[in-house]
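**Student:** I would like to see how this sequence folds:
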Amino acid sequence: MRTFIYWSIASLFSIFSIAQNSPSQIDIVDFKNAAVDIYVNENSELISGTVTYQVSILKDIPSLFIDAKNITRYDVKIDGKPVKADYNKKQIVVESRFRESATHDISIEFSTQPNTALYHIDKDNDGKWDQIWTQGQGKYTSNWLPSIDDMNDKMVWDISITAPSQYRAISNGVLLETTEIDKNIKWQFNMDFPMSSYLVAMVVGDYKVEKKMTASQKQIELYYYPEDAQKVEPTYRHTVKMFDFLEQEIGIEYPWKVYKQIPVKDFLYSGMENTTATIYSDQFVVDDIAYNDGSYITVNAHEMAHQWFGDLVTETSGKHHWLQEGFATYYSMLAEREIYGEDHYYMTLFENAESLIAQTKAGKGTALLDAHASSLTFYQHGAWALHALREEIGNADFKLSVRTYLKQYAGGNVTTDDFLNVVNSISGKNMTAFKNRWLTNTQFPSAEALQLLRKSNFMEQYFQLAARSISSFDEAFNSYKETLSSPLNELLVEEMISQLILHKKNDKIIELYKEAAASGSVKVRQAIALSLQEYDPALDKLLSTMLNDQSYLTRESALFLLWQGNPMDRPQILRDAREKWDSMSPSLEMAWNALALNSSDFKNNEKYEFLQDISKYTSPEYNPQTRTAAFDYLINLNAMGTQNYRDLMNACFHHNWRFYKNSRDIFEALYKKDESRVLIDRILSTMPDDEQKRIRDLFTV
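**Tutor:** Okay, here's the model as predicted:
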């Protein structure tokens, strides 16, 4: 008995040590399946539910753990019987005499109030949440769901969500059924293939869905807010085409039965590739005009490619992160090539190479196999490595290598050597030199990249034109004229336009602008409008036509230039422009109002409305980019009102770190000004003590 007690204590100490210092217990227990039942409270940010794990014991152990944070209540059962468990703020440690080869069901009934990874979003600023979404990458799922942070321990997840009936719940996998329960609806989802817990997703909100079918008869579900019905097509343009292309190019059929895409408010990143359910920022939800200013295409293709590279096969550790991000970036570039053409693909490679070379020159270069490498390295350098590998071993061997790699490791975890060994086996080529040159080298191999770029006839043309940037205008003129000859290449014309501002304005430059604009290309005309730094009377008619272009960016730039160059006609220019527009982006609307406020002939009551039209955009109803722009406008206009200051204080505690950091910088700068400080202190004095305290504690004001 004494020996057993000693062994139990020693083993328990070992498990506690593992639980607190190492996230892995895959050598002693295998988590096979997870059945999750979540309850979402309409009037609270508390999440409650039950998760049941089916586990296989690989070695005799006295305890095992489930990662869990922010837990406020928990009860644990093994095979339906209550057992002792301890909670150390990081894990729930379940104690029992687990025997090798045994299988058990471990159920945890819990409540949690997460401060990260799961976010309750108040879209209309009425004090109640309207939307919930999760972001688990980085071992964060355990912040709201007792789970396994170790990405090497994959399991099959079946998820049920009970949510208020006015909302739709969305999660991984196929929706099996919905059940009405009082004023709630239970949504039950089924998965039939294992995945890591960081890929578990949940979204609850007011959504409608449009369904598409792919060539391989996979269902794509495109979610949208009810008010955005007219934006579905431009937002999701080319989605099915890219999906079909990736299946064909990768050579492995999409591994699951359904693929969903869900926009959410104030997302932390552009998008996240949760298995079968990509969540992305609703800033990418666009109408037909905004599509030309910045679309969802790149993010869409990138997250879609992750379904194979990251979800089907998953890295073992951060050292091999490029196997996910580099592959997803590369295959998204191939998908874009299918839409925009070969020249676009090579231009993307070139621009990425420029960024990577700049990183190397700045002394910030890191190896691709460095777990602490930058995103630029993991994504763009990783994509470049794959482009170089394809050139080195040939198209057929490259595609066969990728197919074999995915088939061999489907549902598992991989290292870089796993992939390179497959490449070696298929191609018969030793990968040591490639690995040294592209994966372990801390400097981007710029010389080889240039050689690979020069295989493109387009890039040779581009390099020749780019070299004209150091020539005189007279020396470059013939090259510019040649660039505008048919067939027109938008990318080359955009490079020419970028060079025109380097030369002193003359009649020939004006004619080049007009000739380029006459092409009718939205992108070329946009490039002209954005490149012009000041008004030129010779371009007045051209700029006037640009007010009707299918680009909000072009309209905004053209409007400013016309307003700048025609001080006597400013009110009329503004009125005429607004009458022509059926829609405006927030940026264009704020620009119009700011110009109107700085124009004569508008009445005071009109100017009050113009100011209100800018002020509304500081509200939490809008995305961080729009809110930041609104703060900047109001500060420059010296027009920050009480509600705008309240919105700024609210933004200082936003969950998006980039936004809250910028908001805090703005707040601190304003507080240093006497006039602003008086108003801020007055507003603070009217706020509840707890809200006032957190502002004063944060800024020591």
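
**Student:** contacts, neighbours, all on C-alpha from now
**Tutor:** Noted.

**Student:** which of the residues in stretch 402-418 are buried?
**Tutor:** The neighbour-count check on stretch 402-418 (16 or more other CA atoms under 10 Å) flags Val402, Arg403, Thr404, Tyr405, Leu406, Ala410, Gly411, Gly412, Asn413, Val414, Thr415, Thr416 as buried.

**Student:** just stretch 558-574 next, same as before
**Tutor:** Applying 16+ other CA under 10 Å to stretch 558-574 flags Ala558, Leu559, Phe560, Leu561, Leu562, Trp563, Arg570, Pro571, Ile573, Leu574 as buried.

**Student:** Please provide the structure for the following sequence as well, for comparison with the first:
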Amino acid sequence: MGFDQRRAASLVALLSILACAPSNGAMAPTAARPVSGDTGAPGIGDPDFPLDGNGGYDVSHYGLELGYTPSSKHLDGVATIKATTTQALSRFDLDLSGLDVSEVTVNGEKAIFSRNGTELGVLPATPLGNKADFTIKVAYSGVPKPIKDSTNLGTFGFVPTPDGAFVACEPDGAKTWYPVNDHPADKAAYDFAITVPDGVTALANGEQVGEPTTAEGKTTFRWRERHPMVSYLATATIGKFELRKGRTPGGIPNLAAVDPKHRASLDDLYNISGEVTDYWSKVFGPYPFSSTGGIVDDFSAGYALENQTKPLYGGFEPDQSIIAHELAHQWFGDSVSIKRWRDLWLNEGFATYAEWLWAEHKGTNTADRLFQTFYNRAASEPMWKYPPGRAQPKDLFNDSVYTRGGLTLHALRKAIGDETFFTLLKTWTSDHKYGNVTTDEFIALAEKLSGKDLKPLFDAWLFQPTKPDA
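**Tutor:** This next block holds a predicted model:
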């Protein structure tokens, strides 16, 4: 059933009565029923990713009960989703890729559902009014299929490994393992209960709740991330890991986990993560979450991802610069998140510049010297033809978004001075803690704190397809 057909079906439903529904709750293509209210849009409104996320509601909490068997790659899940409508809803969508849905309920009543590509359409038994709190429960199972997209990160989502799963979901891979409003604009808290075979460890965001429980050859790990989180930052990374637990010198709980193949990196990951977290807490403002750390898994992803509270490193042992980058994201991208993917430089440009600040802090380089090195690239270099202030959906993670984004921040630092620049960073992270932002909001704050007209500077560095004057 296409999107236009679904809307048409909803209109027909105003005039018809559903005689009966399939016993498993699946929506028959010709089913019609009396409804009131409106249909939620199949996308959240991001023009670059028109089918990511969904309209009509805002999620506040995901409760994910998962059972995973590495030998068969089979996942069983029950997702309990608490949300609030932003309009009257007779029908709405969730994002879910693959996997078989056996039942959907809304507020405890069995709902009719349909599948169309990565859209899970839901017709509640009782239509929902505007600003109404409601609970969706989805039972599902199957073998997760990661997304393979050479234009962006490559392979992402729920990626099976010989001993478990590598779970890194940017930009829109969360839907490969749970039903979700899969877009950064809708952040929510999470609880995880992950059951795996004995001897296997399940790691997720936030902090572990109680001790693992074991029964009938299986162990259940419970994790809770009580702070709002973007869907692509959720993880349920599973495998055999060596762990080190403790606190940073500044007192923040710290957990490092490494695959046995990378056991030599455990202490470095733990110590550097702690040192970096404490230092960024001075530069960017108080650490926004309740724990820090990182995971090194034995999957050659070719990238790292800043999963909230637990950055994930795919098949390599990260150096200080990479750890500094991923942990800077806890402020820029995780706590302060983008509203639309076009503003991705607010994540990656800031984390790249954090690498330069870390080098400056350690005395191995200066941000100004690094700025000059990158700025000296020839005007014909592709970086100058890609304006980072408007990330392109088929090339989100372009070098320009990272490097030219970092160059923009240093150009700004030189224009407004160190005192105002570092006040700006702390004010930005404080004013928008746990929220969503745009580039226009950052420019406005920079102008307010500096008292300068900075639009020409940002236009040249972020929006023009040419090399700016330094």
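
**Student:** Please report the TM-score between the two superposed chains.
**Tutor:** Once superposed, the chains reach a TM-score of 0.84 (TM-score structural alignment, normalised by the length of the second structure), with 425 aligned residues with a CA RMSD of 2.6 Å.

**Student:** among the buried residues of stretch 558-574 of the first structure, which are in helices?
**Tutor:** Ala558, Leu559, Phe560, Leu561, Leu562, Trp563, Arg570, Pro571, Ile573, Leu574 (DSSP state H).

**Student:** And the furthest pair within those?
**Tutor:** Ala558 and Pro571 (15.1 Å; CA to CA).

**Student:** Might you report the residue contacts of Glu225 of the second structure?
**Tutor:** Counting by CA atoms under 8 Å, 6 or more residues apart in numbering, Glu225 of the second structure makes contact with Ala189, Tyr190, Asp191, Asn205, Gly206, Glu207.

**Student:** Leaving out chain neighbours, which residue sits closest to it?
**Tutor:** Gly206 (4.1 Å; CA to CA, 6 or more residues apart in numbering).

**Student:** tell me the contacts of the aligned partner of the one you found in the first structure?
**Tutor:** By TM-score structural alignment, Gly206 of the second structure lines up with Gly173 in the first structure. For Gly173 of the first structure, the contact set (CA under 8 Å, 6+ apart) comprises Asp158, Phe189, Asn190, Met191, Trp256, Lys257, Val258, Thr275, Thr276, Ala277.

**Student:** if we can go back for a sec, how close does the residue nearest to Glu225 of the second structure get to Val296 of the second structure?
**Tutor:** 17 Å (CA to CA, to the nearest Å).

**Student:** Same question for Arg340 of the second structure.
**Tutor:** 29 Å.

**Student:** Show me which of those two is the more surrounded one.
**Tutor:** Val296 (29 against 21; other CA atoms under 10 Å).

**Student:** And that one, what's its match in the first structure?
**Tutor:** Aligned partner of Val296 of the second structure by TM-score structural alignment: Pro263.

**Student:** Assign its match to helix, strand or coil.
**Tutor:** Under DSSP: H, G, I helix; E, B strand; the rest coil, the three-state class of Pro263 of the first structure is strand.

**Student:** Help me confirm that it comes into contact with Asp282.
**Tutor:** Yes - assessed by CA atoms under 8 Å, Pro263 of the first structure is found in contact with Asp282 at 4.7 Å.

**Student:** So which residues of the stretch 201-350 of the second structure form helices?
**Tutor:** 266-283, 320-328, 345-362 (DSSP state H, counting those that start in this stretch).

**Student:** For these, give me TSV that also has distance to Gly246 of the second structure and mean neighbour count.
**Tutor:** Listed next are the helices of the stretch 201-350 of the second structure as TSV, based on distance: least, CA to CA, whole Å; neighbours: other CA atoms under 10 Å:
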stretch	distance to Gly246 of the second structure	mean neighbour count
helix 266-283	9	19
helix 320-328	17	24
helix 345-362	23	23
